[in-house]
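Undergrad: with the sequence up front, the predicted model follows.
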Amino acid sequence: MLHSLIMGEGRPMVILHGFLGMADNWKTLGKQFSENGFNVHILDQRNHGRSPHSDLFDYQEMAQDVKNYCQKHDLSDIILIGHSMGGKIAMIAAQQFPELIEKLIIADIAPKTYPPHHSDIIKALESVDFSKVNRRSDADEMLEPFINDFGTRQFLLKSLYRKKDKSYGWRFNLPVLGAAQNSVGIHEDFIEPVQIPTLFIRGGKSGYITDSDKLLIDHAFAKAELATITEAGHWLHAEQPEKFYDYVIDFVK
């Protein structure tokens, strides 16, 4: 069963993080939602965070993970939020289990296939020699030659943890996720359009959802809206949390 952060009472809201992320990435926003009438469940996907590791990376299975979690916690008519990889999983869940979801929010990912683009990050993560890591800053220094952006490094370092033997490691299952990097961007065409009210929110500086992608969105989601946070990139919920929150609240209420 997937690990999760649970907070608040009220309407059920399930949040799915992106590739190489974890539930903690959404903790601040989750708390804000929980203080405004929502029972928030922020999940660690399989092979991420504190959830079990698996040799399988498959969106159908990961969507089933979400359904299984909701059944275990007796959640129905959920508001489902998914960012990037989490958005891919949310889209599959909406197609496979529409009866589970009341409203859907997809953050900065479109219903299309993306070319592989995580190889530099995977190489950076694989370059970290944990025998020489005594503190967080040591791992940061090893990542820096591969990843110039400070924010990206801090995002990845969220998954750094100290094991029982006091050595450091990654919480995510790097061998499996590294091998699956070519599958992260895939999209399978839907047989029927999803009828769930859906809000796509894109970052204006991101490029993950282009203007022409609106046609794809409307084809796959019959009740879709598209909003843009102009000042944000791909991590729009972290870069502009207040605007992201406002868009979600306006849509679900």
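TA: Received, thanks.
Undergrad: going by C-alpha atoms from here, please, whenever you check contacts or count neighbours.
TA: Will do.
Undergrad: so residue 250 sits in a helix?
TA: Yes - with the criterion set as DSSP: H, G, I helix; E, B strand; the rest coil, the secondary structure at residue 250 is a helix.
Undergrad: that one: neighbour count?
TA: Residues lying near residue 250 (other CA atoms under 10 Å) number 8.
Undergrad: how far away is it from residue 143?
TA: If you measure residue 250 against residue 143 using CA to CA, to the nearest Å, the figure is 39 Å.
Undergrad: hold the first one in mind and look at this next one:
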Amino acid sequence: MGLVVSNGRLYHADMLNTIVHGDPTALPPLVIAHGLYGSARNWGVIAHRLSDERQVIAVDMRNHAHSFWDPLHDYPALASDIAQVIEQLGGPVDVLGHSMGGKAAMALTLQHGDLVRKLVVADIAPVAYGHSQIQFIEAMRAVDMSQVHRRSDAEQQLAKLGVERALQSFFTQSLDVTGKRWLLNLDVLADQMPNIMGFPELDGAWDGSALFLSGAASDYVLPEHRDHIRGLFPGARFAKIPGAGHWLHAEKPREFEAAVRTFLNA
């Protein structure tokens, strides 16, 4: 595992940063992959609670938080990153991915199915979406770091730029206040947005146990997506969390945790 320096930052080359919760048990470990603009740290509470039964490893995806930066950000690459982590754990493991992380988890399972025992995909489908998340990159770029002395300073600027309150605090979790910089490779994420919003054509299918868990108020996983999902994941089951939108794990954490725990232990 080599080290590289880029823009004055030190990176582990080609190895994701991880946050480990709990010790190994008789149950398979759970690897969690966060969504766009997120981090392993976002999953701390749920990961800690699930670690009462099994070891939980949350990863920082490439171009996010404390993982390496790379000009390529597509799902085969993200899947390969996670596969490397699982191989170090001795696999196979259970995998949970939300949004971008859910697409990465699906690509992982389709390309490296022997490394996955059970799959949980949180509020995303293996399809291309017509919208973009570029407006949030533009908002983060517009923050005047010379005026940022604490996270709340950045949140106030984001509010004036039209970013809703919940996302202000979410984004600023990836803010290095001391270094006055985002821990997000905004240039690459902007450049690679078509890959992030899309999903690659991958051969084959994975017939293991998969749960597609959605927010009932979200429109990311629609009824018309189900046939395509079942074509790739014949063992797919579907469930919805009432009163939750796309950020179901943050909006309904106890219900989300219970659904994941029940599925993994079934």
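TA: Cool, the structure landed. Here the structure is a predicted model, which is why all the values come from computation and not from measurement.
Undergrad: what's the TM-score for these two chains?
TA: The TM-score (TM-score structural alignment, normalised by the length of the first structure) is 0.94; 248 aligned residues with a CA RMSD of 1.2 Å.
Undergrad: any idea what residue 65 of the second structure aligns with in the first structure?
TA: Residue 65 of the second structure is assigned residue 49 in the first structure as its aligned equivalent, the criterion being TM-score structural alignment.
Undergrad: state the number of residues packed around its match.
TA: By the other CA under 10 Å criterion, the neighbourhood of residue 49 of the first structure contains 26 residues.
Undergrad: and what of residue 102 of the second structure?
TA: Taking other CA under 10 Å as the neighbour definition, residue 102 of the second structure ends up with a count of 27.
Undergrad: residues near the nearest residue to residue 114 of the second structure once chain neighbours are set aside, how many?
TA: On the basis of CA to CA, 6 or more residues apart in numbering, the spatially nearest residue to residue 114 of the second structure that is not a chain neighbour turns out to be residue 92, at 6.7 Å. A count of neighbours around residue 92 of the second structure, defined by other CA under 10 Å, yields 19.
Undergrad: corresponding residue for residue 92 of the second structure in the first structure?
TA: Checking TM-score structural alignment: residue 92 of the second structure goes with residue 77.
Undergrad: nearest spatial neighbour of residue 47 of the first structure, chain-adjacent residues omitted?
TA: In space, and not counting its chain neighbours, residue 47 of the first structure is closest to residue 53: 4.4 Å by CA to CA, 6+ apart.
Undergrad: show me what contacts the one you found?
TA: With CA atoms under 8 Å, 6 or more residues apart in numbering as the criterion, the residues that contact residue 53 of the first structure are 46-47, 172-173.
Undergrad: just curious, which of those is nearest to residue 200 of the first structure?
TA: Using CA to CA, residue 46 comes nearest to residue 200 of the first structure of the contacts of residue 53 of the first structure, at 24.0 Å.
Undergrad: residue contacts, residue 141 of the first structure?
TA: Residue 141 of the first structure sits next to no residue when contact means CA under 8 Å, 6+ apart.
Undergrad: regarding the aligned partner of it in the second structure, what is its secondary structure?
TA: Residue correspondence to the second structure (TM-score structural alignment): residue 141 of the first structure is matched to residue 156. Using three-state DSSP, the structure places residue 156 of the second structure in helix.
Undergrad: roughly how far does residue 156 of the second structure sit from residue 164 of the second structure?
TA: 11 Å.
Undergrad: what of residue 190 of the second structure?
TA: Distance, residue 190 of the second structure to residue 164 of the second structure, using CA to CA: 20 Å.
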